[in-house]
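Peer 1: Give me a model of this one.
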Amino acid sequence: MMMTTTQADYDLAVVGGGPGGYVAAIRAAQLGMKTVLVEKAQLGGVCLNWGCIPTKALLRSADVLRLVREASRFGVQVGQPTADLQAMVARSRAVAAQLNKGVDYLMKKNKITVLHGTARLDGPGHLAVQGAQGASRLAARHIILATGARARQLPGLQPDGESVWSYREALVPVRVPRRLLVIGAGAIGIEFASFYRALGAEVSVVEMADRILPVEDEDVSAHVAESLRKEGMRLYTGARIAATSRRGAGAQTEWQVSLEGRHQDSLVADVVLVAAGIVGNVEDLGLEGSAVRVERSHIVTDAFGATGEPGVYAIGDVAGPPWLAHKASHEGVACVEKIAGLNPHALDPNNIAACTYSHPQVASVGMTEAAARQAGRSIRVGKFPFSVNGKAIALGATGGFAKVVFDAASGELLGAHMVGEEVTEMIQGYAVARELESTEAELMSTIFPHPTQSEVMHEAVLAAYQRALHI
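Peer 2: Prediction:
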């Protein structure tokens, strides 16, 4: 097919329309840059279409199911609820589709040219684009690579849409597996484990680390593990897959999985869900011959996304951890503002909150207690439970706690960790505190509204200084 050269010159070309790429494009347009965005699939990327948003829609269905099952606790009598899997999946896909249309609207509103296809570097300041309408070559003064990442595959456990799933297959199931094995106990693995357990699946989780949610504070991991076990989930930590074999096909498939390490068990499953990390999408980008450096499947950048190749930048998951949509969006804005000659602040990973929407929910920002001690900090730790919080008691949501870690000398809030009902909606309070460099003094003097679950956040701060009032 003949390649044509576009006549338009762009100030910025963005490759990838996920939460990093499309936000970067919008900010560039706001700053007066002529911008083009190239996306090979759906605007919004994995997060909006196959990750953050549709999973939360499914998890909301699971929460409603749990709540209805417990309705009698609240004086409400209902019949035995049943899960309509097809309706849950349809709602999840509809939510994603609505937001996908929203991103399309934002591109048009901001007069951003959108090209559907693949793009690769084609010499300094140029991209070769291959789409449904053929091939073209465009010129851009700056190029941002925001191609994201994909699920890591394990040998012998490649997703087949039937008995081996990645997150994509887990989002559109045709049936609830009777026995589900989840490999990986990070946020994605634990979220799906929670969803399918709520729907009645027998769920086992295998994790190589010595605890589930290994990047979270140890107290949080322990609480979640206890809660999941009470729900009937089996957790195998400090274990790895030694061997696998399968019998049958389709819905009749049965997996035999042998473990080694702390657990040397043999597990049986109908479906295996692989949630063992991600790999950056660095292939077919034309990086060969450029000064762009790749390490462990991720593009190496400076604090503002610049690579070793002049005029080429990388943001989001393809640029490395933390692999979070809001980190990608923030990186996109900072990168564009740096290109525009403004003076943005470099992203501080310790100020990026992380959320896991399992049952119970988990949210954190900053250093764990163990990390602070390993860094040689002298610390004060405060912890306060939801079990004595008035609003939590009224809601019937008394599990969990808030935990804070302060520098003992300066009062700096080093980290905050929460587990419980809707803590993902509260962690932003601690994130703001870290961004504003608040100390224990400001947090103690802040008046939290009553009755709210957020009062636990205040009491945790007080507890770090032996001033907790309600325990």
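Peer 1: from here on, contacts and neighbour counts on C-alpha atoms
Peer 2: Will do.
Peer 1: And the helices in the stretch 101-250 of the chain, which stretches?
Peer 2: 167-171, 187-198, 218-230 (DSSP state H, counting those that start in this stretch).
Peer 1: residues contacting residue 86?
Peer 2: For residue 86, the contacting residues are residue 174, taking Cα atoms under 8 Å, 6 or more residues apart in numbering as the criterion.
Peer 1: rewinding a little: if you compare the helices of the stretch 101-250 of the chain, which one is most tucked away?
Peer 2: Across those, averaging neighbours per residue (mean count of other Cα atoms under 10 Å) puts helix 187-198 on top, at a mean of 23.
Peer 1: what's the angle from that one to helix 218-230?
Peer 2: Here helix 187-198 runs at 30 degrees with respect to helix 218-230, directions being taken by axes from the mean of the first three to the mean of the last three Cα atoms, to 10 degrees.
Peer 1: To compare with the earlier structure, here is another sequence to fold:
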Amino acid sequence: MAAKPFDMIVIGAGPGGYVAAIRGAQLGLNVAVVEREHLGGICLNWGCIPTKALLRSAEVFHLMQRAKEFGLKAEAIGYDLGEVVKRSRGVAKQLASGVGHLLKKNKVTVIMGEARLTGPGTVTVKTDKGSEELTSKAIVLATGARARALPGLEADGDLVWSYKHALQPVRMPKKLLVIGSGAIGIEFASFFNTLGADTTVVEVMDRVLPVEDEEISSFAKKQFLKSGMKILEKTTVKKLDRTPGKGVVAHLEDAKGTTTMEFDTVISAVGIVGNVENLGLEGLGVKIDRTHVVVDAFCRTG
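Peer 2: This next block holds a predicted model:
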């Protein structure tokens, strides 16, 4: 089958990819975007958007408990976890379908499948129907990232959750351990803590939200502690002993030594790694440094 020529091919339809594809099309280019899973990527489907929807429900629940302060009456306040999750998934689905509509409106060719760079300017896409070849002088890599899995802390969906499990919880945790206090860990800690879980956050660095400004970090920490969250900084989770149907014993280590704590649920949020595997980058001489593609000032690869 003959290769299909395009002016620009974008690999990945997350916030980086679909925006680049639309802009290219608006500038008059014939653009194709290749996506293996969901239009809108992790952010829209399994990240920023659905977590904000969960947090909004938690915020409203929290405000309802303060109704009296506003001169309002709200009695027998409760929540339905299933419905909270259903709303979150609905919001994500609506926005993802909006991305599909935008791409179509801008005449971008969408190909659902797995892309691989098979030569200079050549992309082979493995789809449900087989494989097709695309060619272009301009190829944009927007393959995004995924959750990092540390040995011994891998998610199992039952006792130890990844962000995907935490977005569709099978139960409400009673005693929750969140490993990692970056944006992802803190969002889930805030959500479950507000809904009543006894929440402990463990951070290996010397402060929560370690990549934010120190001022924001310390202000946020005060609020989290005020809300009843427990925060352990400069602490490492050495291992997790899992007992199905019972819970998890976490072995924690800090400057004073090692302690153990029991939890019924653990959320692992220990950072993210770039999706750079199986793309054929190495064969084309594209440099990778710690799962990041090395680029120049204009975001060009080698």
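Peer 1: The spatially closest residue to residue 152 of structure 2 that is not a sequence neighbour - how many residues pack around it?
Peer 2: In space, residue 152 of structure 2 comes closest to residue 239 once its chain neighbours are excluded; the distance is 6.1 Å by Cα to Cα, 6 or more residues apart in numbering. The burial count assigned to residue 239 of structure 2 is 16, neighbours taken as other Cα atoms under 10 Å.
Peer 1: Hmm, residue 239 of structure 2 is touching residue 154, no?
Peer 2: No - taking contacts as Cα atoms under 8 Å, residue 239 of structure 2 lies outside contact range of residue 154: 10.5 Å.
Peer 1: which ones are touching the aligned residue in structure 1 for residue 79 of structure 2?
Peer 2: Under the alignment (TM-score structural alignment), residue 79 of structure 2 pairs with residue 83 of structure 1. With contacts taken as Cα under 8 Å, 6+ apart, residue 83 of structure 1 has the following neighbours: 65, 199.
Peer 1: re earlier: distance to residue 152 of structure 1 for the helices of the stretch 101-250 of structure 1 - can I get that in a markdown table?
Peer 2: Shown next, in a markdown table, are those (distance: least, Cα to Cα, whole Å):
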| stretch | distance to residue 152 of structure 1 |
| --- | --- |
| helix 167-171 | 11 |
| helix 187-198 | 12 |
| helix 218-230 | 23 |
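Peer 1: Next one: the residue mapped onto residue 268 of structure 2 from structure 1 from residue 177 of structure 1, what distance?
Peer 2: For residue 268 of structure 2, the aligned position in structure 1 is occupied by residue 274, per TM-score structural alignment. Computed with Cα to Cα, to the nearest Å, the distance linking residue 274 of structure 1 and residue 177 of structure 1 is 14 Å.
Peer 1: More neighbours: which of the two?
Peer 2: residue 274 (26 against 21).
Peer 1: what about the counterpart of residue 208 of structure 2 in structure 1, how many neighbours?
Peer 2: For residue 208 of structure 2, the equivalent position in structure 1 is taken to be residue 212, counting by TM-score structural alignment. Burial measure for residue 212 of structure 1: 27 neighbouring residues, criterion other Cα under 10 Å.
Peer 1: Also residue 247 of structure 1?
Peer 2: Here the neighbour count serves as a burial measure; for residue 247 of structure 1 (other Cα under 10 Å) it reads 11.
Peer 1: That one is in contact with residue 269, isn't it?
Peer 2: No - when contacts are counted by Cα under 8 Å, residue 247 of structure 1 is not listed as touching residue 269 (10.7 Å).
Peer 1: which one in structure 1 is aligned with residue 190 of structure 2?
Peer 2: Counting by TM-score structural alignment, residue 190 of structure 2 corresponds to residue 194 in structure 1.
Peer 1: now that match: how far from residue 115 of structure 1?
Peer 2: Computed as Cα to Cα, the residue 194 of structure 1 to residue 115 of structure 1 distance reads 38 Å.
Peer 1: Likewise for residue 272 of structure 1?
Peer 2: When Cα to Cα is the yardstick, residue 272 of structure 1 and residue 115 of structure 1 sit 36 Å from each other.
Peer 1: who's more crowded, the two?
Peer 2: residue 272 (27 against 18).
Peer 1: With structure 2 overlaid, how far apart is the helix or strand hosting the more buried one on average?
Peer 2: Under the assignment given by DSSP states H and E, the secondary-structure element containing residue 272 of structure 1 is strand 271-274. Overlaying structure 2 shows strand 271-274 of structure 1 at a mean distance of 0.9 Å from the equivalent residues (mean Cα distance after the TM-score superposition for structure 1).
Peer 1: immediately after that strand, which helix or strand?
Peer 2: Sequence-wise, the next helix or strand beyond strand 271-274 of structure 1 is strand 278-280, with elements assigned using DSSP H and E.
Peer 1: OK, contacts around the residue most central in space within structure 2?
Peer 2: Note on structure 2: the residue nearest the mean C-alpha position is residue 47, at 3.9 Å, using Cα atoms, centre = their mean. Residue 47 of structure 2 makes contacts with residue 163, as judged by Cα under 8 Å, 6+ apart.
Peer 1: what do you get if the cut-off is 10 Å, keeping everything else the same?
Peer 2: By Cα atoms under 10 Å, 6 or more residues apart in numbering, residue 47 of structure 2 lies in contact with 41, 92, 163, 164, 167, 184.
Peer 1: Looking at structure 1, name the residue matched to the fourth one.
Peer 2: For residue 164 of structure 2, the aligned residue in structure 1 is residue 168 (criterion: TM-score structural alignment).
Peer 1: wouldn't its match be in contact with residue 46 here?
Peer 2: Yes - because the distance of 9.3 Å satisfies Cα atoms under 10 Å, residue 168 of structure 1 is recorded as touching residue 46.
Peer 1: For the closest residue in space to residue 24 of structure 1 that isn't next to it in sequence, pull up the helix or strand it's in.
Peer 2: Distances taken as Cα to Cα, 6+ apart put residue 332 closest to residue 24 of structure 1, at 4.4 Å, once the chain neighbours are dropped. Residue 332 of structure 1 is located in helix 325-339, with elements delineated by DSSP H and E.
Peer 1: Sounds good, over and out.
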